[in-house]
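# next one to model:
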Amino acid sequence: MREQPTWRIPAGILGLLAALTLYGVAIASYAPGLIGEWPTLAQTLVYIVLGVIWLLPLKRFLSWMETGNWNPPQ
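All right, here's what the predicted structure looks like:
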């Protein structure tokens, strides 16, 4: 447990919020034009995948926020 605060946590939270906002705007802007004519079930599946895919790099990002190292501990 660390005894002193680090700049990485507030910077990481702001960076995460900015990245998620950009990702959401990009998906909301481009996805309807690409999949708007697809059947509803197919659109639902695409939006579910796009809604979960941002979680993939999250473990490494949170590891950096806590330790300053991009590789999560094993």
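# from here on, just use CA atoms for contacts and neighbour counts.
OK.
# what's the distance between the residue nearest to the spatial centre of the chain and residue 41?
The chain has residue 54 as the residue nearest its centroid, 3.5 Å off, counting by C-alpha atoms, centre = their mean. Residue 54 is 21 Å from residue 41, where distance means C-alpha to C-alpha, to the nearest Å.
# here is a second sequence; please produce its structure as well for comparison:
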Amino acid sequence: MNEPTWRKPAGMLLILLLIAIWSVAVVMLVEELGLPLWASGIAFVAGGVAWLWLFPMKRLLRWMELGSWR
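Down below sits the predicted model:
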């Protein structure tokens, strides 16, 4: 059994920090645009899925598991 590395707790903290920062940024942007409620919902979902999960999270999760960014 492999022993846990420092990358997993550090990665979890970084994930939480990224989620907090991104959430505040998206809320501020959507409020600034003054979109209707239905469009705001679509913007929140699209922003969350596209940026948070597809781009940096994929690399971060890979780094946590393998220790490599590629």
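# dump the residue contacts of the residue nearest to the centre of structure 1.
For residue 54 of structure 1, the contacting residues are residue 20, by C-alpha atoms under 8 Å, 6 or more residues apart in numbering.
# you'd agree residue 67 of structure 2 is up against residue 6?
No. At 10.2 Å, residue 67 of structure 2 does not count as touching residue 6 under the criterion of C-alpha atoms under 8 Å.
# which of these two has more neighbours?
residue 67 (13 against 9; other C-alpha atoms under 10 Å).
# so what's that one closest to, chain neighbours aside?
In space, and not counting its chain neighbours, residue 67 of structure 2 is closest to residue 7: 7.5 Å by C-alpha to C-alpha, 6 or more residues apart in numbering.
# neighbours around that neighbour, how many?
Applying other C-alpha under 10 Å, we find 16 residues neighbouring residue 7 of structure 2.
# and it, what pairs with it in structure 1?
Using TM-score structural alignment, the partner of residue 7 of structure 2 in structure 1 is residue 8.
# test my guess that that match contacts residue 66.
Yes. Residue 8 of structure 1 sits in contact with residue 66 when judged by C-alpha under 8 Å, with a separation of 7.5 Å.
# okay, and the common contacts of these two?
Contacts common to residue 8 of structure 1 and residue 66, judged by C-alpha under 8 Å, 6+ apart, are absent.
# could you name the helices and strands sitting against the longest helix along structure 1?
In structure 1, with assignment by DSSP state H, the single longest helix is helix 8-35. Judged by 3 or more C-alpha pairs under 8 Å, 6 or more residues apart in numbering; DSSP states H and E, helix 8-35 of structure 1 is in contact with helix 58-67.
# brilliant, that's me finished.
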